[in-house]
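# Here you go, sequence then predicted model.
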Amino acid sequence: MPFSLIPFLLLAIPLAEIGVFIAVGSQIGVFATLGMVVLTAVIGSVLLRVQGFGLLTRMRAELDGGNIPGRDLVHGVMILMAGVLLLTPGFVTDTLGFLLFVPVFRDGVWRFARDRIRIVPAGMHRQERHPGAQRAQTIDLSDDEYTGGKNPESPWSEGN
């Protein structure tokens, strides 16, 4: 998703939520609407707990088997997002949150996003990520070349 869409979404989602609140509230009443919002938050927290612990169990089994739980890690992030969306008051965010709790929907989101994500290993230095960048020179001293004492001839000594 281009970053230029983020300000648009920050404006569009609350406006959509306000519109849906007005539409639902005019049909079923204010208290029933507020009750639905609270109920979806409670259901979301229960689903987050159940699916989160289930996912942690699957991840532990993958790690114990010597495998990297890549798919489960992505699903874990989406389940966390689903929980946040369900705890956020609103019907649009609740709908998106409930959809993220469905494993088939999460797989679809992952298939869509997988080709758009670039993974950089954590151990890579900046120069290794950018082939055109200059590499830093490493100086390796042997034991006889290194002394730990003060050098009075050094420009960084306190005597100068």
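Looks like it came in fine. Numbering: from 1, shown residues only.
# CA atoms for contacts and neighbours, from now on please.
OK.
# who touches the closest residue to Ser45 other than its chain neighbours in this structure?
Using C-alpha to C-alpha, 6 or more residues apart in numbering and skipping the chain neighbours, the partner closest in space to Ser45 is Gly83 (6.4 Å). Gly83 is in contact with 44-45, 47-48, 97, counting by C-alpha atoms under 8 Å, 6 or more residues apart in numbering.
# which other helices and strands contact the lengthiest helix in the chain?
As assigned by DSSP state H, the longest helix anywhere in the chain is helix 30-64. Contacts of helix 30-64 with other secondary structure elements, assessed using 3 or more C-alpha pairs under 8 Å, 6 or more residues apart in numbering; DSSP states H and E, are made with helix 5-28, helix 70-87, helix 91-100.
# second one coming, line it up with the first:
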Amino acid sequence: MLLKLFLCFTLIPVIELYLLIKVGTVIGGFNTILLVILTGFLGAWFARIEGMNTMIKLKMNLQQGLMPAEELVDAVIIFIAGVVLLTPGLITDVFGLLLLWPVTRNKFKQMARKKFDEMQLQNNINITRFH
């Protein structure tokens, strides 16, 4: 877990800085800043649209008496995408936009569901060992 935290809080910002410097040398510093602002704006706009669509689906399911499980997962992923998009940088912006796009968001949901199922299976195995 410590390694994952190290990667998130140290390595990713260093890579972002390196990439921003490299892009800045190619397209210029001002254009690089504009690119980061543009991706942030597009991300905020897209997050708003996807969030509203998810809320509409959630409300419709609740009105029909259905459990809106998929919509709740979508809402969490859209929230995470918004948080990632707040971080200045190109890699985090691309990752945030991928989380917002429904096609890739569904792939992330499948991966998360698989990981959750593996963790649940592992916990069940550990619980049965102690009984």
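Sure, I can see it. Here the structure is a predicted model, which is why all the values come from computation and not from measurement.
# Tell me which of the helices and strands packed on helix 30-64 of structure 1 lies nearest to Val37 of structure 1.
Of all the helices and strands packed on helix 30-64 of structure 1, the one in closest proximity to Val37 of structure 1, counting by C-alpha to C-alpha, is helix 91-100 (7.4 Å).
# so how far does the closest one sit from its counterpart in structure 2?
Between helix 91-100 of structure 1 and the corresponding residues of structure 2, superposition yields a mean separation of 0.5 Å, by mean C-alpha distance after the TM-score superposition for structure 1.
# contacts for that helix?
Counting contacts by C-alpha under 8 Å, 6+ apart, the residues outside helix 91-100 of structure 1 that touch it are 13, 16-17, 20-21, 37, 40, 44, 78-79, 81-88, 105-106.
# how close does Leu56 of structure 1 sit to Leu99 of structure 1?
With the distance defined as C-alpha to C-alpha, to the nearest Å, Leu56 of structure 1 ends up 20 Å from Leu99 of structure 1.
# sorry, back to before: mapping onto structure 2, list which of the contacts of Gly83 of structure 1 remain contacts.
Taking both residues aligned by TM-score structural alignment, their matches' C-alpha atoms under 8 Å as the threshold, the shared contacts between this structure and structure 2, drawn from the contacts of Gly83 of structure 1, are 44-45, 48, 97.
# Only the buried subset of these, as a PyMOL command please.
The command below creates a PyMOL selection of those among the kept ones among the contacts of Gly83 of structure 1 that count as buried (16 or more other C-alpha atoms under 10 Å):
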select buried, resi 44+45+48+97
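# returning to what we had before: could I get the helices and strands packed on helix 30-64 of structure 1 as JSON lines with distance to Arg114 of structure 1?
Listed next are the helices and strands packed on helix 30-64 of structure 1 as JSON lines, based on distance: least, C-alpha to C-alpha, whole Å:
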{"stretch": "helix 5-28", "distance to Arg114 of structure 1": "19"}
{"stretch": "helix 70-87", "distance to Arg114 of structure 1": "10"}
{"stretch": "helix 91-100", "distance to Arg114 of structure 1": "16"}
